[in-house]
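Peer 1: sequence unknown, structure follows:
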């Protein structure tokens, strides 16, 4: 079982000048401890459901570029990119650049986007949910085309590209892994079956995750896709350090379902460096025995 660290808050320490050094220490410590992936959110305002919108928030891909220079092994990605926040051709170019500069460690995590306050606040177009999913599917097609030998045009309902030239190509082969985040049974998991290398599900409990994976399996059958080709990952919502035994037991249940990576995250008021040290001491050794 692989462990990912999801760095979702920049509120601690409070001094903006300390954000960069703290992020650097956390990421390097995580890598030394054996954390497999490091992710950040794609938000411009903090999520109101978890913390004040005014909390510090960094742009995701700038942050990952900074981390690419500080790390050597961990996969770097966004959990997950909002489809409305960047033109698809530019998104493919951004992820390609991250992959080249990190030595082939980028992962494209993407979803339909939802946080309308930050979109309206910063002038990002807000469109109906059905259109967001249409745009998500076109974005996936554009990224896959740009990461191929096909430099030709792309003509979609929402996006038209005169040419999909992308040089240099990513170092990852055949392309940076595509992870679709979300648990929607009719649209999101169908897109996973059709386009993705990995899915990311909310860790709402083993029973719910088992159900979502059954839905994904049915979509794979409909799409003539090998279910086992798709990497299954889960963002575990349970705090890992409050009750380590309970956290490990939940992760073990996910492992039995075929999940091979889980992500965890610090609390808003915790010291991310100390949180990572405790992960290294108390949690990571317990995962080594899991598949």
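Peer 2: Yep, it's here. What you are looking at is a predicted structure, and each value in this text was computed from that prediction instead of being measured.

Peer 1: only C-alpha atoms for contact and neighbour calcs from this point on.
Peer 2: Fine.

Peer 1: where does residue 251 fall, secondary structure wise?
Peer 2: Take DSSP states H and E as the rule and residue 251 turns out to sit in helix 244-256.

Peer 1: which secondary structure elements does that helix contact?
Peer 2: When contacts are defined as 3 or more C-alpha pairs under 8 Å, 6 or more residues apart in numbering; DSSP states H and E, helix 244-256 sits against helix 206-223.

Peer 1: quick check: residue 136 touching residue 112?
Peer 2: Yes: between residue 136 and residue 112 there is a contact at 6.0 Å, judged by C-alpha atoms under 8 Å.

Peer 1: can you list residues touching both of those two?
Peer 2: residue 83 (C-alpha atoms under 8 Å, 6 or more residues apart in numbering).

Peer 1: ok so, going back, buried residues, the helix holding residue 251. List them.
Peer 2: 244, 247-248, 250-255 (16 or more other C-alpha atoms under 10 Å).

Peer 1: nearest to residue 39, of the residues you listed?
Peer 2: Minimum distance to residue 39 across the buried residues of helix 244-256 is 18.7 Å, recorded for residue 251 (C-alpha to C-alpha).

Peer 1: and the helices in the stretch 1-150 of the chain, which stretches?
Peer 2: Assigned by DSSP state H, counting those that start in this stretch, the helices in the stretch 1-150 of the chain fall at 19-33, 60-68, 88-101, 116-122, 129-146.

Peer 1: could you dump the buried residues of helix 244-256 to JSON lines with distance to residue 44?
Peer 2: Formatted as JSON lines, these follow (distance: C-alpha to C-alpha, whole Å):
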{"residue": "244", "distance to residue 44": "32"}
{"residue": "247", "distance to residue 44": "30"}
{"residue": "248", "distance to residue 44": "32"}
{"residue": "250", "distance to residue 44": "32"}
{"residue": "251", "distance to residue 44": "30"}
{"residue": "252", "distance to residue 44": "34"}
{"residue": "253", "distance to residue 44": "34"}
{"residue": "254", "distance to residue 44": "31"}
{"residue": "255", "distance to residue 44": "33"}
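
Peer 1: take a look at this one as well, against the first:
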């Protein structure tokens, strides 16, 4: 079982973002996760919200062991080729510690405020599919031509290739049977969903993986874990997740902050 920590990257200074990532690394978490929004999502008045990919670039040089990612990068915010180059740069800056979480974007108000096109759900899924295909192909370092649904490439090349081969691990969240699950089967190294929808979709995922020529066991399963309850309650929940085949727990930053995280590491995670 692996544990990642969401550092709650909003309404805190950039120095605190760095400190939280180093804190997670020192405590032995596998990964540290930020978010991909341009405004603080909750509360009043406006608060700090730092851009996700450049934050990961900074964390790449501020840490040395912990893996880094966003949960998740929205495909509507960056052209797929630009995103692929950002991924490659951070993968090299971190010496191969980047995780790539991708989603189709959802916060319409933010798009409207900042002038990002907020496409229909179907078109956002088309763009997500293009992004996944473009990222995986460009990561090879070879020339790529691709006729996409929203974005196409002509003799494009990204060099050098990514440190991690064939590309940094890809994380996809959700359990929608029509668009999400086929993308999970084709591209995902990690699948993030809530336990019940995940159980409901396992047979479908197995079928889709067989069509893609993949073994379902190559896709690691991820779900969220609250660190707010007492250690015994958290331990029981972890045992339940383990019994259901969960490989990785994405831990939310608790209301109590650092003391609750330290208590979790000492009494639960270290075991």
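Peer 2: Yep, that arrived. As the structure is a computational prediction, the values presented were derived from the model and not from experiment.

Peer 1: what range in structure 2 does the helix holding residue 251 of structure 1 sit on?
Peer 2: The aligned range for helix 244-256 of structure 1 in structure 2 is 231-243, by TM-score structural alignment.

Peer 1: quick one: contacts of that stretch?
Peer 2: 1, 195, 226-227, 263-264, 267-268.

Peer 1: pick the one among the residues you listed closest to residue 132 of structure 2.
Peer 2: Distance to residue 132 of structure 2 across the contacts of stretch 231-243 of structure 2 (C-alpha to C-alpha) is lowest for residue 195, with 24.7 Å.

Peer 1: that closest one and residue 101 of structure 2, how far apart?
Peer 2: 19 Å (C-alpha to C-alpha, to the nearest Å).

Peer 1: ok so, going back, deepest in the core, which of the helices of the stretch 1-150 of structure 1 is it.
Peer 2: Highest mean neighbour count of the helices of the stretch 1-150 of structure 1: helix 88-101, a mean of 21 (counted as mean count of other C-alpha atoms under 10 Å).

Peer 1: how far apart are that helix and its match in structure 2?
Peer 2: Overlaying structure 2 shows helix 88-101 of structure 1 at a mean distance of 0.5 Å from the equivalent residues (mean C-alpha distance after the TM-score superposition for structure 1).

Peer 1: equivalent range in structure 2 for that helix?
Peer 2: Aligning helix 88-101 of structure 1 against structure 2 (TM-score structural alignment) gives residues 80-93.

Peer 1: circling back to that earlier point, which residues touch the helix or strand just after the helix holding residue 251 of structure 1?
Peer 2: Moving toward the C-terminus from helix 244-256 of structure 1, the next helix or strand (DSSP H and E) is strand 261-264. Strand 261-264 of structure 1 has contacts (C-alpha under 8 Å, 6+ apart) with 1-6, 232-237, 239-240, 251.

Peer 1: and stretch 159-170 of structure 2, by the same measure?
Peer 2: The contact list for stretch 159-170 of structure 2 (C-alpha under 8 Å, 6+ apart) reads 88, 91-92, 95-96, 98-102, 136, 138-142, 187-190.

Peer 1: so where in structure 1 does that stretch end up aligned?
Peer 2: Stretch 159-170 of structure 2 corresponds to residues 167-178 of structure 1 when matched by TM-score structural alignment.

Peer 1: the matching stretch spans what distance, first to last residue?
Peer 2: 19 Å.

Peer 1: kindly report the same for stretch 2-16 of structure 2.
Peer 2: 24 Å.

Peer 1: got it, and stretch 100-115 of structure 2?
Peer 2: Across stretch 100-115 of structure 2, first to last residue, C-alpha to C-alpha, it's 25 Å.

Peer 1: on that earlier part again, what's the most distant pair in the contacts of stretch 231-243 of structure 2?
Peer 2: Among those, the pair separated by the greatest distance (C-alpha to C-alpha) is 195 and 263, at 24.9 Å.

Peer 1: higher neighbour count, the two?
Peer 2: The neighbour comparison of residue 195 of structure 2 against residue 263 (other C-alpha atoms under 10 Å) goes to residue 195, with 17 against 14.

Peer 1: for the closest residue to that one other than its chain neighbours, which residues are in contact?
Peer 2: Excluding the flanking residues, the one nearest residue 195 of structure 2 by C-alpha to C-alpha, 6 or more residues apart in numbering is residue 223, at 6.7 Å. Remark: with contacts taken as C-alpha under 8 Å, 6+ apart, residue 223 of structure 2 is in contact with 192-195, 246, 248-250.
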